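**Q** Give me a model of this one.
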Amino acid sequence: MTDAALADDQAVRLRNKVIDDLVAAGTIVSPAIEAAMRRVPREAFAPEAELSAVYHPWNGLVTKRDADGRSLSSLSAPQAQAHMLEQARIEPGMTVLEVGSGGMNAAYLAELVGPSGRVVTVDIDEFVTMRASRFLAEAGYADVRVVLADAKAGVPRFAPYDRALVTLGTWDIPPAWRDQLVEGGRLVVPLQVMGLMRTVAFEKAGDLLVSDSSKLFGFVPMQGAGAHDSVELALAGGAVTLIFDEGAPADPAALDGVFDTEPFVVDSGAGLRMGEPWATMQMWLATTVPGFCRLRVDHDLNEAAARPLPGATVGCAVVEGGSVAYVATRQLDGDDLTLDVHAYGPDAAGLAETVVEQLRVWDRDHRGGPGPRYLVLPAGTPDTELPAADRVINKIHSRVVLSWPRPAHSASDQDIAHQPFPR
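**A** Sure, this is the predicted structure:
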């Protein structure tokens, strides 16, 4: 057997192993998606990469970086692609828009819509679209329309679309993505809210987008007119950075020296087991506590600091005036972890208690649950037309309304805001 034949045989074995694992994990449930992912040669869209990296089930593969080493384009992990395809509910004959190209996912879409359907993939980067066009043609998917454009405007030339899949992390939802969908069409998008990204599946209902599922995944950020820069506030000599996607402090100087004092520490009583995801905990705090931000610690600088931050942080914090509180894990016996709140500043005790209270609500009502429901409305929607919700996030083109489903074991009047959105 030639080297090329051996490589082809290894690629097929790895491809089938990945799909078998995703089926066993329940990520792939549709026979059509399983068949499509078995047919498309993933290695054809990253010929420069090792097969072991191409077929890693949980890791994406970066195909382009900027001068600072940040990822600009990538092939999403098979797990993430399979989940988004399941969320999209694509059927033969549909017209599908993909925002963010690369070729791999467009090939899956082409398999799913079949010869009677149409796939359009758009990207702002000519390097990406040229690669996608070449790889799609070589793999037998030359009918996919590859468009070089700023995806914020969608691709009106081929609209309307039955489905739109966004494979780039986005902070906002441009009106074109909604307007170019048919009524009842589905938009699947990695949406960033308060710095936390979830792949959310929406259904179009007039000028509304109503979510019916979401999943925690990371994607490279959108470029062009839809790009969004976070506000980063470095503290403690650069050992700690607070990252605000929304609601940056009006007076950052109030936090100068905030970590120079002893922390006020409270055991919340809420906990986790080792390996248990805490994504809903972070989103619950982002939804319920004003001043939420992400927290990044430079471990080398922190260890060298005169007063290093204690505890294994979970990457989120809350700011109020000149005070800061962050959540950290502390291991108990066995695999049990408890969540401590470390607070600093003039109102450390009050802020710690606010965060602790919400951690206890999360632990009691939402731990292990599905997370929030999303409703996206046009930016000009008046407050009087918004449904009851836990949080409203105002962006440039949209108002994102977050509400948590009512806990199954609770029916108090306070839980009314956690009911699903009306359809």
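
**Q** rest of the way, CA atoms for contacts and neighbours
**A** Will do.

**Q** Just give me the neighbour total for L51.
**A** By other CA atoms under 10 Å, 18 other residues sit near L51.

**Q** likewise R294?
**A** Applying other CA under 10 Å, we find 21 residues neighbouring R294.

**Q** what does the one 3 residues further on give?
**A** As a burial measure, V297 scores 19 neighbours (other CA under 10 Å).

**Q** could you list every residue that touches it?
**A** For V297, the contact set (CA atoms under 8 Å, 6 or more residues apart in numbering) comprises 239-241.

**Q** Among those, name the ones in strands.
**A** With DSSP state E as the criterion, strands contain 240-241 from among those.

**Q** compare with the first, here's sequence two:
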Amino acid sequence: MTAVNDSTVRDPDAWRADMVRALRDQDAITSEPVGAAFAAVPRHRFAPDTPLDIAYDLHRTVPVKKDEHGLDISVMSAAHLQAVMLEQADIEPGMKVLEIGSGGYNAALIQELVGSKGAVTTVDIDRDIVDRARRCLDDAGYDQVKTVLADGEAGVPDGAPYDRIIVTVAAWDIPPSWINELGEKGRLVVPLTVRGTTRSIAFDRDREGLVSHSYRLARFVPMQGEGAAKERKALLRDGVAVQTDDEGIPFNTKALNHALDTPRREFWSGAAYDLPDELELYLTVHLSSAARLHASKDIVDSGLVEASALLGVPALVSEDSIAYRTRRENEDTGGFESGVVAHGLQAEALADEYLKLLRRWAQDHRRRGAATIRFLPGPAPSTPPQNTVLKRHGVVTVSWH
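**A** Below is the predicted model of the structure:
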């Protein structure tokens, strides 16, 4: 009997209806307007060469363009993440919206939300991406969306002020143009990267700059052009790397690689392991010398590095030592207990700092939305507040309550 590919038999409308139901079930869609937009826009028309089961998969991206090394530099974001960000944006009919980073599909969703009396502009630095977005938008019947070829770092001043600015690439900083082009009661939704950790943050204005309304876990391809991040990445050995955007973090590649060959030491906090995305944000901001440790599946399978490093884990590094988070089953802490794996001459000292943070977070901040994130534009203060991360155009501060 010949196998039948369900993706070629089922009607696209059925795939789309299933996607919308699943997005509602997973609380990615929480409002009727966003649900209606996802039900209306034919996602597959923006991924014409992609099988329907992939195009309508909640959590899969659709590659659009790769660089010379085969790495994705433009993708159609996963539907789940797009829904979360549109809910964060809280777009209303008649609004003017700027999207930074074009793909076409998200702009069509926004056009559905603003309606015939609203206006949507989408900008991208890559002509291939803009041309593709234009073709897909026209093909799907969204010719009213304006496409612009430009570096998104400067926004699109001709259409300002905007009620909403939505950034669909990972941004290391918030340039003055985005704030200047935002209306007085506007909202900026941006995947902001802080020490290698990216969160989609919905920022509203306050007297000092921007303050978070909400934040959610996000992964995006990085911004290109003037706003590109200057990250440092060190390959310790095949399959193991550390990265950071902080120039003050010591990266002695040879010494850190040697540390991995020293005996592995485990330390346990006695504190609950839970809500890893919230914990990760807390650790990233509070660790005194924070980096991210990445390891391949082969390395994890060999037992050298824990599985927490597969997608990157906050690490505390010194000149010759490294410590990072792990977990183990423990019913006394509600199912899992957080701990630290450390290597090198300073293993105990690094683990001690890390354990104190794990305990403090579990005791005082183990819940969703406990952080308030602010962006303060302009020069850094002479005495920066606690938990401050310096950027080119301002500073990011994070406080927990």
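
**Q** TM-score of the superposed pair?
**A** Superposed pair, TM-score by TM-score structural alignment, normalised by the length of structure 2: 0.91. Supporting alignment: 390 aligned residues with a CA RMSD of 2.3 Å.

**Q** V210 of structure 1: which of the contacts of V297 of structure 1 is nearest?
**A** Distance to V210 of structure 1 across the contacts of V297 of structure 1 (CA to CA) is lowest for T241, with 34.0 Å.

**Q** which SSE is the residue nearest to the closest one when sequence neighbours are not counted in?
**A** Spatial nearest neighbour of T241 of structure 1, excluding adjacent residues (CA to CA, 6 or more residues apart in numbering): A234 at 4.4 Å. Using DSSP states H and E, A234 of structure 1 maps to strand 231-235.

**Q** Can you give the contact residues for that strand?
**A** For strand 231-235 of structure 1, the surrounding residues in contact (CA under 8 Å, 6+ apart) are 240-245, 248, 252, 255-257, 259.

**Q** Structure 1: which residue goes with E278 of structure 2?
**A** In structure 1, the residue paired with E278 of structure 2 is T280, using TM-score structural alignment.

**Q** quick one: its match from D298 of structure 1, how far?
**A** T280 of structure 1 sits at a distance of 25 Å from D298 of structure 1 (criterion: CA to CA, to the nearest Å).

**Q** Equivalent analysis for E320 of structure 1, please.
**A** Separation of E320 of structure 1 from D298 of structure 1 (CA to CA) stands at 23 Å.

**Q** Those two - which one has more neighbours?
**A** E320 (20 against 11).

**Q** ok, now which ones touch the aligned partner of the more buried one in structure 2?
**A** Residue pairing (TM-score structural alignment): E320 of structure 1 is matched to S318 of structure 2. The contact partners of S318 of structure 2, taken as CA under 8 Å, 6+ apart, are 249-251, 289, 346.

**Q** and if we set it to 7 Å?
**A** Applying CA atoms under 7 Å, 6 or more residues apart in numbering, we find S318 of structure 2 in contact with P250.

**Q** about what we covered before: tell me the one among the contacts of V297 of structure 1 nearest to G311 of structure 1.
**A** Closest approach to G311 of structure 1 among the contacts of V297 of structure 1 (CA to CA): V240, at 13.3 Å.

**Q** Which strands or helices does the longest strand seen in structure 2 pack on?
**A** For structure 2, the strand with the greatest residue count under DSSP E is strand 182-194. Judged by 3 or more CA pairs under 7 Å, 6 or more residues apart in numbering; DSSP states H and E, the packing partners of strand 182-194 of structure 2 are strand 162-167, strand 197-205.

**Q** at 10 Å instead, please
**A** Applying 3 or more CA pairs under 10 Å, 6 or more residues apart in numbering; DSSP states H and E, one finds that strand 182-194 of structure 2 contacts helix 79-89, strand 96-100, strand 162-167, helix 176-180, strand 197-205, strand 210-217, helix 276-286.

**Q** mind listing what R127 of structure 2 touches?
**A** Shown in contact with R127 of structure 2 (CA atoms under 10 Å, 6 or more residues apart in numbering): 133, 148-150.

**Q** related to what we said a few turns ago, please check the contacts of strand 231-235 of structure 1 and keep the buried ones.
**A** Buried positions within the contacts of strand 231-235 of structure 1, assessed by neighbour count (16 or more other CA atoms under 10 Å), are 240-245, 248, 255, 259.

**Q** Tell me which two in those are the farthest apart.
**A** By the measure CA to CA, D245 and F259 form the most distant pair in those, at 21.9 Å.

**Q** how near is K297 of structure 2 to F220 of structure 2?
**A** 21 Å.

**Q** So for those two, which sits in the more crowded spot?
**A** F220 (23 against 16).

**Q** Quick test: name the residue nearest the centre of structure 2.
**A** Central residue of structure 2 (CA atoms, centre = their mean): A218, 2.8 Å from the mean position.

**Q** Tell me the spacing between the closest residue to that one other than its chain neighbours and I73 of structure 2.
**A** Sequence neighbours aside, R199 is the residue nearest to A218 of structure 2 in space, at 5.1 Å (criterion: CA to CA, 6+ apart). For R199 of structure 2, the distance to I73 of structure 2 equals 19 Å [CA to CA].

**Q** before we move on, back to that, wait, the match of E278 of structure 2 sits on L272?
**A** No: when contacts are counted by CA atoms under 10 Å, T280 of structure 1 is not listed as touching L272 (11.9 Å).

**Q** so what sits against both of the two?
**A** Joint contacts of T280 of structure 1 and L272 (CA under 10 Å, 6+ apart) are 363, 367-368.

**Q** so which of those is the most crowded?
**A** Highest neighbour count within the shared contacts of T280 and L272 of structure 1: R367, with 22 neighbours (other CA under 10 Å).

**Q** Next, the contact list for that one, please.
**A** R367 of structure 1 makes contact with 270-272, 276-281, 284, 359-361, according to CA under 10 Å, 6+ apart.

**Q** thinking A317 of structure 1 is in contact with M283, fair?
**A** No: taking CA under 10 Å as the definition, A317 of structure 1 is not a contact partner of M283, at 11.7 Å.

**Q** Stretch 377-394 of structure 1: how far from the chain's middle?
**A** 21 Å (CA atoms, centre = their mean, to the nearest Å).

**Q** same deal with stretch 322-342 of structure 2?
**A** 25 Å.
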